[in-house]
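Peer 1: below is the sequence, then the predicted model.
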Amino acid sequence: MGDLEIRPATKGDIPEIVAMLADDPLGAQRESPDDLTPYFTALERLSGDPHQHVVVATRDSRVVGTLQLTIIPGLSRRGSTRSVIEGVRVHADERGSGLGTRLIEWAVASSRREGCQLVQLTSDTTRTDAHRFYERLGFEATHVGFKLPL
């Protein structure tokens, strides 16, 4: 396998990112790979915000993983800054290769460089394999999350 590079996502990466987001039962219900327009708009908006980091992992110039890291300054926890990891996906051909670990390690190291005191993420309750993965990397399930669709 070739060398792995983690770099900011570009407009040209959107088709591969969306394909990975849609490549499971939950994502297949939420994503629309046939219409990439909203994804291009979102990436443009995210790219203009210094607190947003959408990255891809590439191997041999092929997009094989992605995640979004959001830096959130706050007042709670004595004015601490936290980060949120979202949209973690690894191409089916790369699962089990250690790529997911490398992506999370990148996000944690980036969070430290940004002065974060806490890294958090959410994972759908049905993604039990992902829960084991995050726990193996030191994350703890400490909160109950709530969502309100708008």
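Peer 2: That came through, no problem.
Peer 1: every contact and neighbour count from this point should use C-alpha atoms.
Peer 2: Will do.
Peer 1: ok, Val84 touching Cys116?
Peer 2: No: using Cα atoms under 8 Å, Val84 makes no contact with Cys116, being 10.1 Å away.
Peer 1: buried sites along the helix or strand harbouring Ile71?
Peer 2: For Ile71, the host element (DSSP states H and E) is strand 62-73. For strand 62-73, burial by neighbour count (16 or more other Cα atoms under 10 Å) applies to Val63, Val64, Gly65, Thr66, Leu67, Gln68, Leu69, Thr70, Ile71, Ile72.
Peer 1: overlap of the contact sets of Val84 and Cys116?
Peer 2: Ile71 (Cα atoms under 8 Å, 6 or more residues apart in numbering).
Peer 1: between the two ends of stretch 17-27, what distance do you get?
Peer 2: 12 Å (Cα to Cα, to the nearest Å).
Peer 1: want to compare, so here's the second one:
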Amino acid sequence: MSVSVASLGPMTGGELIVRTARAEDIRGLVASSTRLFAEDGGTRDASMNVDWPREHGAASFAAALEDPARLVLAAECDGQVVGHLMGSVSGPTDKRLVISATLISLYVRPEHRRARAGARLVGEFLDWARREGAEHAEVTAYSANADAIRFYERNGFGAMTLTLRQSL
């Protein structure tokens, strides 16, 4: 994978780098995932365990870094992880006849979003998915998260399924 670099300008300083994550990034990846859970799932889904990243994130990221069917990317600025993406490929199976890529997790700190870090992370994920032979990529977003839905649509995703839930 190539490293993607962009200057952030005077507001944030430094350059934002998108690269494959390494074991030494795990602490920053967990912090990024913790922010994602608090900002997204924690505000939209009362059943979400917002402590999951702190409790299980390090082991999850460590396993993903060792798994050839997973991709973990870090967005870095001034030596600090300011965002991440985790994705996977699977298949084909008897049920789904093609290789499919799933964008599992994506987060960029708000102060770094103007550098198009999210779009760059998604672009690297899609390039990786193509190299892995995936015929399509998918991502799940909360229906109440209009900003995320617009972001994914701007990056080429479109609605295919709808999950409906009833509280019991």
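Peer 2: Alright, I've got the coordinates. Source: prediction; values computed, not measured.
Peer 1: circling back: can you redo the buried residues of strand 62-73 of the first structure as TSV with distance to Pro8 of the first structure?
Peer 2: Listed next are the buried residues of strand 62-73 of the first structure as TSV, based on distance: Cα to Cα, whole Å:
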residue	distance to Pro8 of the first structure
Val63	11
Val64	13
Gly65	12
Thr66	10
Leu67	10
Gln68	10
Leu69	11
Thr70	13
Ile71	15
Ile72	19
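Peer 1: whatever residue of the first structure lines up with Asn145 of the second structure and Ser111 of the first structure, how far apart?
Peer 2: Matched by TM-score structural alignment, Asn145 of the second structure corresponds to Arg127 in the first structure. Distance of Arg127 of the first structure to Ser111 of the first structure, computed by Cα to Cα: 24 Å.
Peer 1: the more surrounded of these two?
Peer 2: The residue with more neighbours, out of Arg127 of the first structure and Ser111, is Ser111; 22 against 10, by other Cα atoms under 10 Å.
Peer 1: residues in contact with the more buried one?
Peer 2: Ile71, Arg82, Ser83, Val119.
Peer 1: so where does the second one fall, helix or strand?
Peer 2: Assignment of secondary structure by DSSP H and E places Arg82 of the first structure within strand 81-90.
Peer 1: how big's the offset between the helix or strand following that strand and the second structure?
Peer 2: Counting by DSSP H and E, the next helix or strand C-terminal to strand 81-90 of the first structure is helix 99-113. If you overlay the two and look at helix 99-113 of the first structure, the average distance to its match in the second structure is 0.7 Å (mean Cα distance after the TM-score superposition for the first structure).
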